[in-house]
Structure formats: C-alpha cells, structure tokens
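J.: my questions are about this predicted structure, shown below with the sequence.
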Amino acid sequence: MTRQRKIIHVDMDAFFASVEQRDHPDYRGKPLIVGGQPDSRGVVAACSYEARKFGIHSAMPCSRAYRLCPQAIFVKPRFDAYREVSQQIRDIFWRYASEVEPLSLDEAYLDVTYTEDFNGSATLIAKAIKQDILQETNLYASAGVSYNKFLAKIASDMDKPNGLYVILPQQGEAFVSELAIGKFHGIGPATEAKMKQLGIATGYDLRQKSEAELTERFGKSGQYYFNIARAIDERPVRSTRIRKSLGKETTFSHDILSVPELTAKLSDLADIVLESLAKQNLKARTVTVKVKYSDFQQVTRAQTLEHSIASADLNEWIPKLLARTEAGQKAVRLVGLSLSGFDVPVIEKVQPQLDLAFCDPF
C-alpha cells in the first residue's frame, strides 16, 4: 500500500507590500502600492490589503490606482530585499519538506508525505511553517493543505490573509463540484468565458463533459480539465538542489544588546546544527554567524578552518565572529549559525519509499 500524498502550498500574503510595511513602520496600516509612480506608465507590482479595499490589484496601471486611492503611498520595488526574505522562507520549507517547488519569490509547493514531524500531520506541519515564517521574518503566510497540487493551491487562497485551509481526500471531489470555474487554478478569464458559453459554470458542470469533448474544445488542456473536475492531479512536486550549508536561526521576542546572551543563543543553535550534521554523516569546515540588528540591517561573519569543525571549534569561534559585528553596540533582533564547506556534495532529492503503508491523518 502506498502512502497518501500530502501537499502544502504556501503563499505569502501581499509579499512585496508586507516586506515594505515591515521595514518601514510609517507605511503600516496605510494603502501601499509597490510599483511605478502615479504619473508613470508603470503598473502595480503588489499592494497592501489596505489598498485592495479600494479595488486596487496587481498589474493595474499605477495611474488608475492613483485615481482609485489618491492618498496611497507609492514605492519602488526592492527586489534584493524580497529575494533575501524569499531565501529565508525557502530555508524554512526545507526543514519540513522532502521536496520544495518554488513558483515565485512568494509561493511554493511542499511535499510532506514522508515528513515525520508532528506524527506526519500535514496540517500541524503547515501551522509550524507559518509560525516559523512569522517568528523569523515577521511576515504572514497562508497555506493550503491537500493531497494534490491543484487542491493545495486553491486551498491556500481560501482564507487569506494568514489563512490555513485543509481539503481532505474524502472532500476533494465534492469541493471541486461546488467551485466556480473562475476559481480554478489554470483557467484564465478567456477560458472561463469560453467554458461559460458551453454551460460550464462550476466543477460539477465541467465533470459532465467527456474527455473527448474537452480535448476537442480545449486541445491538450482538455485532459487536465477532465482530471481536475474529478479532483485528480498526479503532478509531482519537483525539486532538486545541492545543499551548500546547514543552519539554524532564531528571531527574538525582544531585541538583545547583551553579548553574553547572544553568545549563549548562538551556542544553542550550534548544538542543533551539529546534531543535524551528524545525522547526515557530514563534515564541514566553514562556520558562519549571521546577525540582524533592530533596524533590520544584516551582516554575516565567517571563518574557514583547516580541519572539520567540532563542538570545541564553535565554542572558540562563535565569540570571535560575534566580536566582528556591532553586537553590544546595536541591539540585535535575530542571530543565526550555519556550517558549510561539506566534504561531499549534498543533493537534496528524496526517493519515495512506496512500499510503506500510511494512514496518518491530515
């Protein structure tokens, strides 16, 4: 008996705008538009939930957005900042998933079928991921949990912002039956209009059409529409990456100025990372300490040794690397520690153990 697949789709809430509001307190609670200027030919790249109340949305011309909400704040995108946060979030995903398939900077599919955390509960894993993201980035994410990518993607949009929506295997077909065609991922406005001309307004209507008829009308996409009308989506979560480091970081509930306290926090992280290194039977030669100050400025300090790193080496180098930062002079909101320079390449590609039975709940 094969394991029931468990897929999570994580989608950051108003990602670009939320990063700007996080980094600029004066933007918080106000309609914010990331993109071009009101008098330019640019478009809205993202907007805050406060701006959405005025009917503003992504890809809208900024000139129109300004007419809808003249008091909105317009800012240029900072893609370097967004990429940095995106990498933080992906690192969190890899703590829990055997496969991670990013779709963009702010969303990804995760396969947690073989994850043993929380007794294999995909719902609790999704909650943990959301909590880690909030604690470590001060940003909110929404998550959808189901047994395939199609349903997980739709579920993540059901309860935004800061949502968590679960579609169980026994609920899939009924859920799709009641779903409006315009809500189907993969069906755009043009296809929606064409389907409505054929009398297809819901998943139930779509299920009444044969595969041959759908293929005749929609070409190769017809088979996909036929399957998703029945809540069937066998597409795997695909990912392959070479892990270059193992690390752990923590965001404090309050900023810390004390160097001894920061050293102790880093030592605790070091124990966790060393344990993870040992479990994977790896050896590393480079240690990196990461410090993010209360003003969100971030620095890293690293040291490469001539031999494999042991616990005693970290006890020696954590204080030295911390001394190369402004810790003690500037308050710190986050610290992290990572080990790299592995003795062998680590390709993160997990092969499913299809002979294992699985009956844990979602």
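T.: That came through, no problem.
J.: C-alpha only now, for contacts and for neighbours.
T.: Will do.
J.: and the helices in the stretch 151-300 of the chain?
T.: 172-178, 189-197, 203-207, 211-218, 221-228, 259-279 (DSSP state H, counting those that start in this stretch).
J.: so which of the ones you listed is the most surrounded?
T.: Stretch with highest mean neighbour count among the helices of the stretch 151-300 of the chain: helix 203-207 (a mean of 22; mean count of other CA atoms under 10 Å).
J.: tell me the contacts of residue 109?
T.: Taking CA atoms under 8 Å, 6 or more residues apart in numbering, we find residue 109 in contact with 7-10, 100-103, 149, 237.
J.: show me those residues that map onto strands.
T.: Counted as lying in strands by DSSP state E, out of those, are 7-10, 100-103.
J.: among those, name the buried ones.
T.: 7-10, 100-102 (16 or more other CA atoms under 10 Å).
J.: out of those residues, the closest to residue 24 would be?
T.: Taking CA to CA as the measure, residue 24 sits nearest to residue 10 out of these, at 24.5 Å.
J.: structure two is appended below for comparative analysis:
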Amino acid sequence: MDIMASATIRKIIHVDMDAFYASVEQRDNPELRGKPLAVGGAAARGVVAAASYEARKFGVHSAMPSVTAARKCPDLIFVTPRFEVYRAVSQQIREIFAEYTPLIEPLSLDEAYLDVTENLKDMPIATAIALEIRAKIKAVTGLNASAGISYNKFLAKMASDLNKPNGQAVITPKNGPAFVEGLAVKKFHGVGPATAEKMHRLGIQTGADLKAQSLQFLTQHFGKAGPYFHGIARGIDERRVKPDRVRKSVGAEDTFAQDIHSYDPALEGMRPLIAKVWRYCEANAIRAKTVTLKVKYADFTQITRARTGERSFLSAGEIEAAISSLLQPVFPPPKGVRLLGVTLSSLEQADVNQTDQLKLTL
C-alpha cells in the first residue's frame, strides 16, 4: 500500500500525561516538588505505580519492586496512591478532548488516541490542535502533557515519546517509513522484551530488518501479530481510533531471564503482575470475578488455570490468594517455567462502598 496514495490521510494525536500519578501528587503537595517521588508502597512487597522524573534519573520506574527502587534512590519518597483523585483529573482531561472530537480512545487514565481528521473546531492543522489541548490541560489541571501527531496510531504513539516531557512531535507520511526503518525493534510500541529477544535471535534488530522479512516469515514466527509487524515496518497501521472501547479483560505477563523450577520464586514473580492488573482495576473503578493463571514452559507449551468467585475480587491480596492456589499444583513442574501471566476477566463496575473499604495495598 502506498501511504501517499491513500484517499484521506488521517490525523491522529496521541496525548500522554507526563508522570501522571507522581505529577498529581507534586501538584497537590508543594513539599514534594523537585524531589524524587514514587507512588506506591514502601513495604517489602510493594511495587512502584509511578515515578517522578526526578526519581527516573536514578533508574526508578513503574512496576519496579519498591525495595529495588529504594536501593537505587536512597532519598526516594513513597506516597500512597489516590486513585479517586487521578480519576477525577482524568475526567477533566477527557472533557477537554471532547471539545475537539468525539473520536477518543482512552488507553488508561493518562493517555488516549484522538482522531482529529474531521474535528469540532474545523481546525486544519493537527499540530495546532495538539498545542491547544496541551495548553488547556495545563490551564485546567496544572499538569504537563506530551503529544505525538501522525497519520496512524502506531506512529502517533511513537511520536509522543520523542520530546517528553512537556513536548510534542510530528511524524509525517513522507518521513514515517524512514523513521520506522531507523528504529530499534525493542523500542517499538507493542514489542515487549520477549518478542524483541525473539526478533534479535532471528537477526531482526531494526525496523529496516523487520521490513526485509516477508509476510509469510513474520506470520510463521509471530502468528497473528505477523501481519501487524509487516505493516508497521512500512509505516502502515490501519487500526481506527475506537471511542468508548470496552475492555473484556486485563492481563500482564513476564518472561523470566532464567527458567523457574520452584513455587516461591514463581509467586514472587507473579506479585508485580498482580499489582499491575490491580492498579488498572483501581484506576478505572472496575472489579473482576475471574482470575486466570498462564504458565508457559521452556519448550513453549503452555497451560492456563482459572478461578471464578461468587463475587468480585476486592483487593490485590484476594487475587494473590487465588493465584497462589492455582500456582501451587503446577509445582514441581515437568520442565522449567519460562513465562507466567495473570488475566482478570468478567469485569464489572466496582461497588463504591466496597471500594472505599478496601484500598490498594502496594
């Protein structure tokens, strides 16, 4: 497909708040401004939900165990998450988006895609729209946002990282394919560490290497993701911005550097994954009735085990207890375990009264 020959070149903006949770805390507490801050628990089993830019300079990042973060940054300040505040600020931001387009696809509380090809302000230049939106977010919330502008979702997402924090960048149809060719595949949005490692084993280091592979080759090695990789290697991504996207499940998984053979390290490896999916539930005021454990062995065979409760899981601790009961029978395994994952499904809106009683413990 020739990008330039497309009948209508879409104008997509990806807006991404800068260190959102941490920035809200620094906004609301002047004593925290300019200091290394982690949103999350400082307990032995705690996990960092978000890190300020001051903390990131020390190598602290989200999903990192709190003990590791404290070791990297001895002066790190831990703050308990306030998800009801983050949700309220996120709603303010989405109301600003709605002034420009009804085509808004939230990815989380702090980021969203906007299709402004045809927009409510009749503004012809997407970069001008992005500038206005970022200025309004700053005026209304006091927070900084970054933005990426391009002709598809993949490149808009990549562009929003180019001038962070508090900046924006454009990737045009003319320079999109060249941008992708020069990019390391490990930096591609949607290519996780395990997939990047597999690509490296196949001799694929950059977008140019990926582009050199046939659709058949990519489908053979990456299954249903093959056509997607084939497209983005050429700067092509046909996915539409989908407003009011309803998630049916939320999951997280991790491939371990060394195969796991015993229960205790397996459960320890699951805890950051449980914390991640629970953060999503807390941030979006949803709960799940079903939890699924995924286990992939060294030979790439895999199993799943699920448990559905009579009521929704109300805390990260309850999810961990369910995962523990599913995980124990797996050990000792017939072969090493290379990947573990957790998925929550049967999602529903949280009961506010129950939510107030059981806050997230990180």
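T.: Ah, there it is. Because the structure is a prediction, the values reported are computed rather than measured.
J.: quick revisit: go through the ones in strands among the contacts of residue 109 of the first structure and name the one nearest residue 182 of the first structure.
T.: Nearest to residue 182 of the first structure, judged by CA to CA, of those is residue 9 at 19.2 Å.
J.: what residues does the closest one make contact with?
T.: By CA under 8 Å, 6+ apart, residue 9 of the first structure lies in contact with 107-110, 143-145, 149, 152-153, 155-156.
J.: same question for residue 203 of the first structure.
T.: 176-181, 229.
J.: quick one, helices of the second structure?
T.: Ranges of helices in the second structure, per DSSP state H, are 20-28, 53-56, 66-72, 83-98, 126-141, 153-160, 176-181, 193-201, 207-211, 215-222, 226-232, 263-283, 316-327, 352-357.
J.: mind checking which of the ones you listed is nearest residue 40 of the second structure?
T.: Evaluated over these, closeness to residue 40 of the second structure peaks at helix 66-72, with 7.7 Å, by CA to CA.
J.: read off where that closest one ends up in the first structure.
T.: With TM-score structural alignment applied, helix 66-72 of the second structure matches the range 62-68 in the first structure.
J.: residues of that stretch that come out buried?
T.: Using 16+ other CA under 10 Å as the test for burial, stretch 62-68 of the first structure gives 62-63, 65-66.
J.: would you turn the residues you listed into TSV with distance to residue 208 of the first structure?
T.: Formatted as TSV, the buried residues of stretch 62-68 of the first structure follow (distance: CA to CA, whole Å):
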residue	distance to residue 208 of the first structure
62	42
63	44
65	41
66	45
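J.: looking at those residues, which one is closest to residue 126 of the first structure?
T.: Using CA to CA, residue 65 comes nearest to residue 126 of the first structure of those, at 34.3 Å.
J.: buried set for stretch 81-90 of the first structure?
T.: Under the neighbour-count criterion of 16+ other CA under 10 Å, stretch 81-90 of the first structure has 82, 85-86, 89-90 buried.
J.: what about that stretch, how far off from the second structure?
T.: Superposed on the second structure, stretch 81-90 of the first structure shows a mean distance to its aligned partners of 0.3 Å (mean CA distance after the TM-score superposition for the first structure).
J.: that stretch maps to which residues in the second structure?
T.: Mapped onto the second structure using TM-score structural alignment, stretch 81-90 of the first structure covers residues 85-94.
J.: same question, stretch 186-198 of the first structure
T.: Against the second structure, stretch 186-198 of the first structure falls on residues 190-202 (TM-score structural alignment).
J.: perfect, I'm done here.
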